[in-house]
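Asker: this is the structure alone, sequence omitted:
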C-alpha cells in the first residue's frame, strides 16, 4: 500500500494515526461488551475506518457530515466525547436521544453531524437540502454524505443525485463499497463494473479511491472539497473497502468466502498506516505502544462512565412533550384588519406571498411551481417577485424534495413543499413518516417544513387524483395535520403552519379552490392549529366534520330547517380540539361524524372511539359515522357521487334522530 503524504507534515501524520487508532480501540472494547451481554447490538466498521477518519479530516469543522452505521470515526474525529457516545449506545440520559434510539441515529448541531435512520437512503436528500441552504447563503461550504453500495439500488439514491446535479449542489456523495449488503454480494446488486460509472448518467464526476488508505481518502476528499467550494457541484466518490465483521455481530460471516478475509486482512487500514509511519520514522515502536496504552485507558474510562450513569426514569409527560418542537400562536396583525371577499384559492396564494415577504429564509419547492405557477396557478407570478432561487421547480422526485426540506430546516431555512396532488405524497411517504415526524423526538432538531396537499374529490378525477388521505398521517406522532374549510382559515392555518417549527401536512380541497368565496383579513394572521370552529349552532344533534364535509353539513342544514344542528369544523386533525368535541357532545347527545375519506380507519374512527371512551354518559344514541365507500374513488360522476359520504348524510341523520 503506497501512502502519498503530499504536503502533510510529520505532526499531521501523527494526528491522523491517533484519529485512526481511536475508533478501532473503541470498537474492540464494544465487541467485548457485546460478548459479555452488556450491550445488545453493534454494527462494526473494523477495516473501514480510513474512510470515516480520512474524509472527516478533509472537511472544515463547520461543514456538515451525514454518516452511517459504520462511521464511528466521523464522530470521534469531530471530537464528540466518547462518554456521550457510550451513553447513546447503552440508552442513558447523557446520550443524544435520551434512550429513544440506538447507535448513530442522531444528530449534533454542535458537531455538524446528522446521523441516519435505518432506511439507508433518505439522508442523501437531506444532504441536498443542507447544501442548498449553504448555496443560498452564498457560503463556500461542502456537505459530505455517506451511503453503502447496497443503498445505491434504492430510489432515494437516484433521486438525491439527480436533484443535486440539476441544482448544482456542493455535495460529496461517498459510497462505502464493502462488498456486501448484509449477505448479498455486489455481484447480485448491480451490473456496472464500479458504482462511480453511474456518475456520468447524472452529469457529475465520479472518482474511485482505495478506501483502506487514509492518505488517499484524505487527499481525494480534500481536493474535491476545495474545488466544489469554489465551483458548487456534486461529486460521486466510491471507496473500495471490506467489512471484516458481519453486517451486525449476530449475522456472522459464514456467507463470506474465507479467502476474502485473508486478502483484505493484508490491506488493514490501521496496520498498514502504522507500518508506513514506523518505516518513515514518524513514530517509534515505543511511541506507538504508548499511544495505544493511553487511548485504551481513555476508552475504558469513558465507556465505563456510561455504565455507572443513573438509569433513565420513564416519564410519560417528558416523552409526550418532546414529540413536537415548542410553538406559539399569536395574532400576527397590527390591530384591526381590513377584510375582503376572496376565493379559497386566492387566500392560499396570499398567505404564501405574505410569508415569503416576511421570511427571507422561506423556500417554496414543487413541480411546475415557478414560471408555470403550479398546476392550480397558486404561485403564478411568484418567480418575478421572489426569484428562482426561492421559488424552485423540482424534478419529479417527491422523496428527495421532502428530504431536502428537512435538510433546509437543519441548516436554518423554512420551506413549503407542494405536492401537485395529495395522492402523489405516497412517493415521499418514508421521508415524512420516518424522518420529518421523528426527528425532534429523537434528537431535538426541528423539521420546519409545510407540505401542501391539494386533495379531495368532486371533480371526476378518479382514483389517483381525488383521495382524501389525511388518515395516513394523523396517526403519526410528530406530524401536524390541518384541513381548512373556509377562505379565512385557509390563509390563517397556512401562515400558522409556516410559522410552526414542526412538520405540517396542509390539506387544501381542490373542489373549493374556485367554488368558495368568503371574507378574509388582508393582514398577516394565524388561525391556531388545534382549535375547532363552531360554524352553526343547534341542539338536536351535532355534525363533527372538516374540509368539504363542513359545506355538506351546512347545505344539509339549510335544506332542512326543521332540524337544529351543531356543526363543528375541526380545522385541525393533529392535534384536534378535544374540548370542543366534548362540549358539542354534552350539548346535543347525538353525534354524526362526517368526512370525505373512506369509512374504515378514517379519522372519524378515532373521534368515535374517543367520544365513546370519554363522553359516554352524555350520549343519547350511538355515535354514527358518515363516510365515503370503502372503495377506490371512481371517475364517473354518478359513481363518484355514490361513493362520497354526502350521499348518505341525510339517511344517517334521520337514523340518528329516530334512535
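Answerer: Thanks, I have it. The structure presented is a predicted model; accordingly, all values stated were derived computationally and were not measured.
Asker: only C-alpha atoms from now on, for both contacts and neighbour counts.
Answerer: OK.
Asker: what number of residues lie near the nearest residue to residue 112 once chain neighbours are set aside?
Answerer: Residue nearest to residue 112 in three dimensions, not counting chain neighbours: residue 64, with 4.7 Å by C-alpha to C-alpha, 6 or more residues apart in numbering. Close neighbours of residue 64, defined as other C-alpha atoms under 10 Å, add up to 25.
Asker: try this one next to it:
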C-alpha cells in the first residue's frame, strides 16, 4: 500500500477576493521569471561572468504586485531588489543582461551598473547609491502628474535602512504638504546591509511615522502576493480619484546577503529558516496547485519557457562586444545637446537694476514656457526675501509659483522629477550658502543623469551669493568653484542687468542643469539699459569690456566692477578686461587670444584663492599660452577664511583693495 503524499505547506491564508484564474497565473508568472533570472545570475556570479549581484530572492511579491496595479505609463522608481518591476514592464532581457555586463545594449553605455538606470520608454527611474533623493524625485514626478491633471500615480521604493536618511523625511513632508499622489514603498527586510532594524530606528513600525507626516499609511504582508495585489489595487484606484501620498511598509525578508559578497553570517540561522517558510513564490505556487489553478505540467511549461528566454537573451548579451571607450563620445554625453536659438533684443529699453532684470527674465520665461515651475522658500505671496518674484502668484498662480518647506534637498530632487515628467523647474536657494543642504541631488543626480542614462535635467538653481553686504559667514559665500568642479553642471555668473536677463532666459531654455549665480551686492547697486522684451544670450561666450595691450584682466561677478573701477582710476593702464559671464562652459578662446596679444594675465575672483576657478584658468593659460607669457600669471582672491560680518573685517577679507597693487606689480615685472 502506497503512502499518501504530504500536502504541501502553505504559510499564508491566501484570499482570492474573486480574482480570476488568468490574473492569479499572471501574478505567479510575474514572480517566477525574476526568481529564475536571479538563480541564473547567482550561477554566473560564481563563474565570474557577472561582477556583482544584489539579490531580491524572497521579495518578489512586492515588485510584482505593485507593477501589476500600475498603468504602463505610470512611473516606478525601483531599487536594487526590484527586478520584478523591470520584468513586469517587459524590458527585453538581453538589454538587462547587457546593462549588468556594462555593454552598449544596456541603458547606461557601461557607465553605471546594476539597476542604476532609468528608461523613459518603460517609465522606470532607477536608483542612485545615495538612496534618499529617489523619494524627492518621485515627489516631482507626482507634482507634474498633478499639474497635468492626468490622475496618474507613481511608486517609489526604498529599504528600511534608507528611511534613516534626511532626504526621505524631507520628501515625505513635501508630499504630504502638497498632497502628491505617490506610493512610498518601504521594503522592511530587517537589515540595512548588516545593521538590524533596532539599530536603524526606535519606533515599532515605519508605517507609524505616517501619522507624524499627516499621511495615510499601511502595513502589508510583503510576501503574500494576493494581499499586496488586492490592497494596492484598491489604494491606487482611490489615489487616482483622490490624489494623496500613502506610506506603505512591506514586511519582508531577503534570503541572500545585501550583495552576494557580504553573505548572511550576521543573520541568526533560525531567522533565515523562519522566513524560508514564508517564501512568496513557493507558498503561492502551492496555493495555486491546491486550488487547481496551476498544474505540475503547467509549472514545467512556464519554467521551460523562461529558461529558454533567459538562455537566448544571455547568448545575445554574451556575444555583444565589450564597449570601446571614445573620448569624444564620453565628453559629448555629459550634456544633452542644446541648439541655442538667438532671440534678438528689441530696440525698446528701460534703465533698470540688476534685480529687476532677474525678475523680468523670470516673468517673461514663465510667460513663454507654460510648463515652467518656480520653487523656493517664501517666493509666493511674500515674493522672496529679495522680492524678485513679487506679484508672480497673482499672474501665474500658486501651482506654478510654489512656496516650499525648508528642505533644499527634497526640492532639488523634486525639480529633477518635474524634468523627467515633462516640466522645467527653477529652484531659488534663498542664499547660495544654503545650497549645502541640497548638495547631494545637485552633484549626484542633476549633474550625472544625462551621462548615466541619457535623461535631461531641465533645472535652473538660482544662487543669490556674495559678500559686501555685511551678511556674515552664512549668507555671503560665492561658492561657484564647488560646481565648476562637477562635470554635468553649467555655471553662469553675470555682472550686469543686460547679461543677467538674457543669460537667465537661455539657462531656462537649456535642458541641462544650470547653477545661476546672482551677486546680492549688485542687485540694487548696478543699473543698465535693458530691452523690455524677451531675449537670449549664448552661454559660453565672454564679454570683452575694455581693450588694451598691456595686460589681460579676467574676472566675473562683482570682480568685474572692481576691475572697472580700478581701470577708471588708473587711465594709464591699457588692459583687455574680460567678463567671463559663464564659467561652465568657459570661453577659453577669448582668454587665449587676449593673453597671446598682451603677454600678461591677472585673474580676479571674490572666492578664496586655493581651489577656486582662478587656479584652473591660470593652469589653462600656462598650458596653452606659455610661450606668449612675459610674466607669471597672477591670481587675486579673498582671504583663506570664512567671510566675516563686521564691515572693516569684510573689507579686509575681499580682494578689491589689493587688486591694484597686484596689477601694478604684474605690469612692472
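Answerer: Thanks, I have it. All values derive from a computational prediction rather than experimental measurement.
Asker: show me what the residue nearest to residue 112 of structure 1 aligns to in structure 2.
Answerer: Aligned by TM-score structural alignment, residue 64 of structure 1 pairs with residue 75 of structure 2.
Asker: repeat for residue 109 of structure 1
Answerer: In structure 2, residue 109 of structure 1 lands on residue 120 (TM-score structural alignment).
Asker: what's the answer for residue 414 of structure 1, then?
Answerer: The alignment partner of residue 414 of structure 1 in structure 2, by TM-score structural alignment, is residue 424.
Asker: thought that match was touching residue 375?
Answerer: No: proximity of residue 424 of structure 2 to residue 375 does not meet the contact threshold set by C-alpha atoms under 8 Å, at 10.9 Å.
Asker: please tell me how far the residue nearest the centre of structure 2 sits from residue 182 of structure 2.
Answerer: By C-alpha atoms, centre = their mean, structure 2 has its centre lying nearest to residue 445, at 2.8 Å. Shown here: residue 445 of structure 2 relative to residue 182 of structure 2, a distance of 20 Å by C-alpha to C-alpha, to the nearest Å.
Asker: how about stretch 530-538 of structure 1: buried residues?
Answerer: Neighbour-count burial for stretch 530-538 of structure 1 flags 530-532, 536, 538 (criterion: 16 or more other C-alpha atoms under 10 Å).
Asker: measure that stretch end to end?
Answerer: This stretch, stretch 530-538 of structure 1, spans 23 Å end to end (C-alpha to C-alpha).
Asker: quick one: that stretch aligns where in structure 2?
Answerer: Here stretch 530-538 of structure 1 aligns to structure 2 at residues 540-548, judged by TM-score structural alignment.
Asker: do a quick rundown of the strands in the stretch 501-650 of structure 1.
Answerer: 504-509, 517-521, 533-536, 541-545, 565-569, 572-574, 591-598, 624-628 (DSSP state E, counting those that start in this stretch).
Asker: the first one against structure 2, how far on average?
Answerer: Strand 504-509 of structure 1: mean distance to aligned residues in structure 2 after superposition is 0.3 Å, counting by mean C-alpha distance after the TM-score superposition for structure 1.
Asker: one more: the second one?
Answerer: In the superposition with structure 2, the aligned residues lie an average of 0.9 Å away from strand 517-521 of structure 1, counting by mean C-alpha distance after the TM-score superposition for structure 1.
Asker: list the contacts of that strand.
Answerer: Strand 517-521 of structure 1 is contacted from outside by 337-344, 347, 486-488, 491, using C-alpha atoms under 8 Å, 6 or more residues apart in numbering.
Asker: if we use 6 Å, what do you get?
Answerer: Outside strand 517-521 of structure 1, the residues within contact range by C-alpha atoms under 6 Å, 6 or more residues apart in numbering are 337-344, 487-488.
Asker: also stretch 93-111 of structure 2?
Answerer: 113-114, 313, 317, 322-323, 452-453.
Asker: again with stretch 483-495 of structure 1
Answerer: By C-alpha under 6 Å, 6+ apart, stretch 483-495 of structure 1 touches 344, 347-348, 351, 507, 518, 520, 525-527, 547, 571-572.
Asker: those, buried ones only, as a PyMOL selection?
Answerer: A single PyMOL command selects the buried members of the contacts of stretch 483-495 of structure 1 (16+ other C-alpha under 10 Å):
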select buried, resi 344+347+348+351+507+520+525+526+527+547+571+572
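Asker: let's have the contacts of stretch 483-495 of structure 1 in CSV, adding distance to residue 410 of structure 1.
Answerer: Converted to CSV, the contacts of stretch 483-495 of structure 1 look like this (distance: C-alpha to C-alpha, whole Å):
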residue, distance to residue 410 of structure 1
344, 32
347, 29
348, 26
351, 24
507, 24
518, 37
520, 33
525, 26
526, 24
527, 26
547, 32
571, 29
572, 26
